[in-house]
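Asks: requesting a structural model of the entry that follows:
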Amino acid sequence: MKKWTVLFPLFSILFLLWIEQGIEVSYVWKTLAKVLVFVVFPVLLLRSFTFDFLQIRKTQKKSIYIALGLGLLVAGTILSTYMLLNDLIDLVALQEDLEKRVGVTASVFPFVAVYILLGNSFLEEFFFRGLLVDLLKESRLKWFLPSLFFAIYHIAIFLPWFEWPILLLAVAGLFIGGLVFQWINEKSGTIYPSWIIHIFADIGVLLIGVYMFYIK
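Replies: Here you go, the predicted model:
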């Protein structure tokens, strides 16, 4: 395994961590940084790369059906976990952080939600379940590292929101989720089954956001 296949995602995640927590910029600029790091830079740097994981015709129908079932299960698990742990999650502080630090308010939340469902989920699947998995396919760590990087990356997002026990639980869940995402893609060799599950997971999270912004 070449060192740069580990260093590249590591530096990418550190850069996005700096964008997320080190400087105060709007959600639009954070989104632009993610697009550059997860898609534009890799495409420019890896010009000979085939990106076979984007070939939708390779995706097996069985994988899609399994992904739909798992997606419903994941969304239900997220909502159930929130209901069990809601006393440990400060939605007021979370909303204030989103409004002040990121600029996500009730008026723009619907637009952000659409982007998260269809855009952000695809960017993350492209990078973590597509690009990294292909780069590490000859390595014994091809299962471990993409899921680990996926979990670590989300620390940058969750860090201001949760106490350490909840944060560690979320990161552990993301690591296990990453393994499941990668497993569901294995037969087809494309990212579309895991993208479906990812969308359902985001639906679960966004439903909590709807409650936070409009109901509570």
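Asks: going forward, measure contacts and count neighbours with C-alpha atoms only.
Replies: Will do.
Asks: for this structure, which segments count as strands?
Replies: Here the chain has no strands by DSSP state E.
Asks: what does the longest helix anywhere in it contact?
Replies: Taking DSSP state H as the criterion, the chain has its longest helix at helix 61-85. By Cα atoms under 8 Å, 6 or more residues apart in numbering, the residues outside helix 61-85 that reach it are 184-185, 187-188, 192-194, 196-205, 208.
Asks: please redo it, this time with the cut-off set to 6 Å
Replies: Helix 61-85 is contacted from outside by 193, 197, 200-201, 204, using Cα atoms under 6 Å, 6 or more residues apart in numbering.
Asks: next, count neighbours for Pro165.
Replies: When neighbours are counted by other Cα atoms under 10 Å, Pro165 registers 9.
Asks: could you check the distance from it over to Val35?
Replies: Distance from Pro165 to Val35, counting by Cα to Cα, to the nearest Å: 31 Å.
Asks: just to revisit the earlier point, who wins for most neighbours among the contacts of helix 61-85?
Replies: Pro193 (30 neighbours).
Asks: dump the residue contacts of that one.
Replies: So Pro193 contacts 64, 67, 185 (Cα under 6 Å, 6+ apart).
Asks: make a ChimeraX selection of whichever of those turn out to be buried.
Replies: A single ChimeraX command is used to select the members of the contacts of Pro193 judged buried by 16 or more other Cα atoms under 10 Å:
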select :64,67,185
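Asks: from the contacts of Pro193, which is closest to Asp134?
Replies: Asn185 (11.8 Å; Cα to Cα).
Asks: roughly how far does the closest one sit from Lys61?
Replies: Counting by Cα to Cα, the gap from Asn185 to Lys61 is 12 Å.
Asks: please give me the structure for this one as well, since I'd like to look at both together:
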Amino acid sequence: MQREAFDCTISGKLIGNPEYPNTNYTININNGLQVLNYKGTLPLWRTDRVTLLGDINVFDEPKIAKFSKYYTYKYEIETLQKNGTLLNLDAYLPSTRLHNRSDTPFGFKIYLLNDINQQHRYLGHVVLMISFTYVIFSEGEAKKQQNNLVSFDNKTWHTSVTDIKLKSYINRKWTLPETYSNPIGTGTRFNLRIDADETHLKIIINNSTDYIYYVHRLPPWVINCITVYLRD
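Replies: Got it, this is the predicted structure:
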């Protein structure tokens, strides 16, 4: 039997809601000579090794790409922490991110994670998720809202600041969200700090003394990773 050299590239694309993601895998052989597709439930970042089985000679060791592009910020916690400051984030939310120009919500989320470095429905736990959401409206639609004004492309658009939502994902189930007013507007710099004590996580925005308290669903020492996910 004649042996022929071939090249195989496997790529993946995240589909669906980031909280309940699936992955579309594309297997490309010899630059499109044959293309196969497969839908998986585990995310790309769970891939840490490749195994080849069969009568095959490998000319080049398989390489696994890094998937850090899916995060805007990721912090691995190396030591167990029962109390104190878990996160101290200085950031800027520019108004230029309001490029969707529709009533589709956008914003950012902060995840405090256990046993994972990205939220997934089958793996690990979300000790706390904090969601900041904004909506952009056209001039006509904005008449129905009380909004901030944003100008670009010689047009005026309006942004509505929605609430902050806090919840946890434990044993494959989300807790009921807790809702608070959102003091962070677009086009502004802000500071967000998360402190832990014996009973609560304390969210402090712009050094305000009006803290947001979140009762522990899991102890803070189980947190191994904090990620900030920005969605357009």
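Asks: TM-score for the pair, please.
Replies: For these two chains in superposition, a TM-score of 0.28 is obtained (TM-score structural alignment, normalised by the length of the first structure); 108 aligned residues with a Cα RMSD of 5.9 Å.
Asks: quick check: buried residues in the longest helix of the first structure?
Replies: 63-64, 67-68, 70-72, 74-76, 78-79, 82.
Asks: turn those into a markdown table, including distance to Val133 of the first structure.
Replies: Converted to a markdown table, those look like this (distance: Cα to Cα, whole Å):
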| residue | distance to Val133 of the first structure |
| --- | --- |
| Ser63 | 18 |
| Ile64 | 19 |
| Ala67 | 19 |
| Leu68 | 22 |
| Leu70 | 21 |
| Gly71 | 21 |
| Leu72 | 25 |
| Val74 | 22 |
| Ala75 | 24 |
| Gly76 | 27 |
| Ile78 | 26 |
| Leu79 | 29 |
| Tyr82 | 31 |
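Asks: which one of these is nearest His154 of the first structure?
Replies: Ile78 (15.5 Å).
Asks: buried ones in the helix or strand where Lys13 of the second structure lies, by neighbour count?
Replies: Using DSSP states H and E, Lys13 of the second structure sits in strand 8-15. Across strand 8-15 of the second structure, burial judged by 16+ other Cα under 10 Å covers 12, 14.
Asks: check which element follows it along the chain.
Replies: Counting by DSSP H and E, what follows strand 8-15 of the second structure is strand 22-29.
Asks: which helices and strands does that next one pack with?
Replies: Judged by 3 or more Cα pairs under 6 Å, 6 or more residues apart in numbering; DSSP states H and E, the packing partners of strand 22-29 of the second structure are strand 8-15, strand 34-40.
Asks: tell me the buried residues in it?
Replies: Within strand 22-29 of the second structure, the residues scored as buried using 16+ other Cα under 10 Å are 22-28.
Asks: what's the burial count for Tyr38 of the second structure?
Replies: Neighbour tally, Tyr38 of the second structure, other Cα under 10 Å: 10.
Asks: just after the helix or strand hosting Glu141 of the second structure, pick out the following helix or strand.
Replies: Per DSSP H and E, Glu141 of the second structure falls inside helix 139-142. Sequence order places strand 148-152 as the next helix or strand after helix 139-142 of the second structure, per DSSP H and E.
Asks: could you check that next one and say which residues are buried?
Replies: By neighbour count on 16+ other Cα under 10 Å, the buried set for strand 148-152 of the second structure is Val150.
Asks: what of stretch 160-180 of the second structure?
Replies: By 16+ other Cα under 10 Å, the buried positions in stretch 160-180 of the second structure come out as 160-170.
Asks: in strands, which of those appear?
Replies: Those of these lying in strands (DSSP E): 160-170.
Asks: switch those over to TSV; also include distance to Thr133 of the second structure.
Replies: Formatted as TSV, these follow (distance: Cα to Cα, whole Å):
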residue	distance to Thr133 of the second structure
Ser160	9
Val161	7
Thr162	6
Asp163	7
Ile164	7
Lys165	9
Leu166	12
Lys167	14
Ser168	17
Tyr169	19
Ile170	23
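Asks: pick out the most distant pair among those.
Replies: Ser160 and Ile170 (30.9 Å).
Asks: neighbours of Phe158 of the first structure, just the number please.
Replies: Count around Phe158 of the first structure with other Cα under 10 Å applied: 16.
Asks: distance of the nearest residue to it once chain neighbours are set aside from Ile78 of the first structure?
Replies: In space, Phe158 of the first structure comes closest to Leu167 once its chain neighbours are excluded; the distance is 6.8 Å by Cα to Cα, 6 or more residues apart in numbering. Separation of Leu167 of the first structure from Ile78 of the first structure (Cα to Cα) stands at 14 Å.
Asks: over to Ala172 of the first structure?
Replies: Counting by Cα to Cα - Ala172 of the first structure and Ile78 of the first structure are separated by 13 Å.
Asks: could you do Ser194 of the first structure as well?
Replies: 16 Å.
Asks: repeat that for Ala156 of the first structure.
Replies: For Ala156 of the first structure, the distance to Ile78 of the first structure equals 19 Å [Cα to Cα].
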